[in-house]
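Asks: This is a predicted model, with the sequence first.
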Amino acid sequence: MVTHAAYDCDVLVVGGGIVGLSSAYALTRTAPGTRVTVLEKEPGPAARTGPGGGVVHTGIQHAPGSLQARWTVRGAAELAGFCAEHGIAHRVTGKLIVATAGGELPRLHGLVQRGRAHGLPVRELGPAQIAEYEPGVRGLAAIRVGTGGVCDFASVTARLTAEVTAAGGRVRYGAEVVAVDRRPWGIAVRTSDGRVVRARTLVNCAGPSSDRIARLTGDTPGVRTVLLREASYELAAPDPVRALVHQVPDPAWRHPGARLTRGLDGTVRVGPATVPARADTGYARPAARLREPASVLGGPGSWRTALRHRRHDADEAHGSLSRRAVARAVARLLPGVSEDDLRPAPSGVRTQALLRDGTPVDDFLLRDAPHAVHVLHAPPTAATASLPLGREVARRALLRAHATGWKPPAVESGHCV
């Protein structure tokens, strides 16, 4: 029988992004004294957002009752409180969703009904009322959601790290997981530097590597994770946009239409357009290690998905490379915008989980296994939803730790190794 002292920690979190750190933070607050270690393969914190910050999503476009809807709506409110408590830059600006063509009006009305079902503050606007919020924007109709905004998510992640370490946890960088051994008593993980960490429970928040970690653990993830590149532009003159302005999304496409985001630093970001990436890295170094295109969209399901959505994928790929195409899309919201008004912005990356038949996973996907909890898909709203998501992951992890006979101490000192 393995004694408590033989474990290096109680819960081992793989992945030091905002989801992994939110889970570790929730563990230390839900069960004080829980020994937590976070392993991150990158050499340092991965800055997912630049100085302009990232979007705080509203959740309005997600199906009522879905995890994404519940956690995004709840997470946006909790995030505002967390930022206020810790002095992190955060601004609630509201979000304008604009219909520029008659065919978009029924979808706009559907969003009104969905937003009200979520309990969101939604106001319907005509052309003159649009100008009250965004003088430079033109449209047939719009809705304003009062909960959208921008946040310095890099500082949120840094604060979560500080909270975890202050509670006795440890975050190790440059620690890529290369082997996982599941035993009756728990999990043993070997990292790229040859060190072994023994834990009662493993929490897999590895993002692009989440399916690989699940397979190393001996579980069948049922999904394949692909890496996508998010290409963006910035408006050279940001004055025409005050806050967040989005075109009405088309549910037949996998990504929303034109999006304009005024950041914390005053810059206005256009996009992003999402296309398959050629980098197999974490989030910090999107061009460090190249992979063949076939490894990005190599599975049969991936190709079926690409064919099914070829019109939109072609538009997205063309838009990410063509300044003229981006300018045309933006001009539907901001008349008069030309190619000369756009300048390239740093690219980002995100992940997408695909089912075996190639269907994209739209909601959060969590799977439980003996001594393990896997977060197999975290949509783009994950940063906004990170606090309630982290609590759910922590709840599941603690249940699995309890199954080994462990009880969280009321007071525990010391760090995981």
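Replies: Done, it's in. Numbering: from 1, shown residues only.
Asks: hey, let's count contacts and neighbours off CA atoms from now on
Replies: Noted.
Asks: Can you give the distance of stretch 9-29 from its chain's centre?
Replies: Averaging C-alpha positions (C-alpha atoms, centre = their mean, to the nearest Å) puts stretch 9-29 15 Å from its chain's average.
Asks: What is the burial count for residue 167?
Replies: The tally of other residues near residue 167 (other C-alpha atoms under 10 Å) stands at 22.
Asks: what ranges do the helices span in the chain?
Replies: Applying DSSP state H to the chain gives helices spanning 18-30, 67-86, 105-117, 127-133, 153-166, 210-217, 293-296, 300-308, 310-321, 323-331, 386-402.
Asks: this is the other structure I want to compare:
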Amino acid sequence: MAVTNDVTIIGGGIVGLATAHALARERPGERIAVLDKEPGWGTHQTGHNSGVIHSGLYYPPGSAKARFARAGGEAMYEFCAEHGIPVRRTGKVVVATEAAELPRLAELARRGAANGVRVRELGPGELRELEPRVRGIRALAVPEAGITDFGAVARKLADLLAERGVELRTGTELVGVATDGPDLVLSTTTGEVRTRRAVNCAGLHSDTVAELAGARPPARILPFRGEYYETARQDLVNALVYPVPDPAFPFLGVHLTRMIDGSLHVGPNAVPALDREGYRWGAWSREHLGRLVSDPGLRVLARKYWRTGAGEIARSAVKPLFVRAARRLLPELRGRDLVRAEAGVRAQAVRPDGTLVDDFLVVEDEHWVHVLNAPSPAATASLLIGRDIAGRL
């Protein structure tokens, strides 16, 4: 008779691995497994992001993002230092380039203070001292922000899990779910898995996994491709430089990121992808397009924000428009300084009424915990999110 796991986690990104890590530490006698359809760990959102450790500046006080980001960032710094993963507490500046942005900048300062984030307000001269080539009329300096390699964090988590006897199965896609008495029977491409509880950390495919499990997810995933450029002019900025974000969207705008390997990336924009894993321009799937057309929430979203979406698509297709957006912060930047870098795809949950889910979204039933929205700062806060999910189990 097949052995029954205590917990099986679907999805080997940083949140799924952090959940297994928390379970293995807290329940050392239990049988835990992590399944991922890819040949390696952290190959999607975990391995395609800017590597920024966020401070908790942006998030509404009392939200799950606010609760997890501040302490989660410190936990990530400690984890990286303990395991020899490159990490730097670089600090960041959030820059207002015009007077209309000043009320939003003040709101960010208020949120940061409410969330326990150290924030220092800067005038133009003080901004030039930190970032001589950046231009703005006012800014916030946030010293706790930093950078690491979240892909390396995921691989280290997998190594630790293997040492603790957790079953790790790559190349294993979930294709069906059934119940057998008190247990779940998970049909996968590498055989059947029996388990008492399961956790859905499937990211871009989290709503599909929830549907396979018999749930009716309260939100559907709309993938957004985040496109970056890289520049060889590494002298342009010292650390992390962000614009004041638009509060209508859970995206932070085109920013300048010093990566942990020393490279400098500019971006991302946010273009609706035509495939779940639409990392390339032109990538599309008939199944995904069918879901886009049939989903009422996505149709409402498209009608409401078509102008914004058209602008993002234009910046994606026409490089000078992208450069113009970045030059608001960095006037010295030129199109010849930029070459295309690897894109990422963000799993953004959308409710049936067309609203973008801004906070983490987790739903539970007798057998499952479904993580249906875990955008930034999920990588930053992954160790704490993992503990929270383990506690729910």
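Replies: The structure has been received and is ready for your questions. What you are looking at is a predicted structure, and each value in this text was computed from that prediction instead of being measured.
Asks: overall similarity of the pair, as a TM-score.
Replies: The TM-score (TM-score structural alignment, normalised by the length of the second structure) is 0.94; 390 aligned residues with a C-alpha RMSD of 2.0 Å.
Asks: ranking the helices of the first structure by burial, who's on top?
Replies: Scoring those by mean neighbour count under mean count of other C-alpha atoms under 10 Å gives helix 18-30 as the most buried, with a mean of 26.
Asks: tell me which strands and helices that one is in contact with?
Replies: Using 3 or more C-alpha pairs under 8 Å, 6 or more residues apart in numbering; DSSP states H and E, the elements in contact with helix 18-30 of the first structure are strand 9-14, strand 36-40, helix 153-166, helix 386-402.
Asks: mean per-residue distance, the shortest one to the second structure?
Replies: Once superposed with the second structure, the aligned residues differ from strand 36-40 of the first structure by a mean of 0.5 Å; criterion: mean C-alpha distance after the TM-score superposition for the first structure.
Asks: State the span of the second structure onto which that strand is aligned.
Replies: Under TM-score structural alignment, the counterpart of strand 36-40 of the first structure in the second structure spans residues 32-36.
Asks: which other residues reach the matching stretch?
Replies: Stretch 32-36 of the second structure has contacts (C-alpha atoms under 8 Å, 6 or more residues apart in numbering) with 5-12, 16-17, 20, 23-24, 166-173.
Asks: can you list the helices of the first structure in CSV and add distance to residue 240 of the first structure?
Replies: Listed next are those as CSV, based on distance: least, C-alpha to C-alpha, whole Å:
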stretch, distance to residue 240 of the first structure
helix 18-30, 32
helix 67-86, 26
helix 105-117, 23
helix 127-133, 11
helix 153-166, 25
helix 210-217, 40
helix 293-296, 38
helix 300-308, 35
helix 310-321, 21
helix 323-331, 12
helix 386-402, 31
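Asks: Out of these, flag the one nearest residue 248 of the first structure.
Replies: helix 105-117 (6.4 Å; C-alpha to C-alpha).
Asks: For that closest one, grab the matching residue range in the second structure.
Replies: Going by TM-score structural alignment: helix 105-117 of the first structure matches residues 102-114.
Asks: picking that back up, could the helices and strands packed on helix 18-30 of the first structure go into CSV alongside distance to residue 200 of the first structure?
Replies: What follows is these, written out as CSV (distance: least, C-alpha to C-alpha, whole Å):
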stretch, distance to residue 200 of the first structure
strand 9-14, 5
strand 36-40, 10
helix 153-166, 18
helix 386-402, 6
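Asks: Tell me which of the helices of the first structure lies nearest to residue 52 of the first structure.
Replies: Residue 52 of the first structure sits nearest to helix 153-166 of all those, at 9.8 Å, using C-alpha to C-alpha.
Asks: how much does that closest one stray from the second structure?
Replies: Mean for helix 153-166 of the first structure is 0.8 Å (mean C-alpha distance after the TM-score superposition for the first structure).
Asks: follow-up on the earlier one: between the helices and strands packed on helix 18-30 of the first structure, which gets nearest to residue 220 of the first structure?
Replies: strand 9-14 (17.3 Å).
Asks: And the contacts of the closest one?
Replies: 20, 23-24, 34-40, 177, 197-206, 397, 401, 416-417.
Asks: per the alignment, residue 396 of the first structure corresponds to what in the second structure?
Replies: Match for residue 396 of the first structure (TM-score structural alignment): residue 392.
Asks: Can you report how many residues lie near the nearest residue to that match once chain neighbours are set aside?
Replies: Ranked by C-alpha to C-alpha, 6 or more residues apart in numbering and with sequence neighbours excluded, the top spatial neighbour of residue 392 of the second structure is residue 369, at 7.8 Å. Residue 369 of the second structure is flanked by 21 other residues according to other C-alpha under 10 Å.
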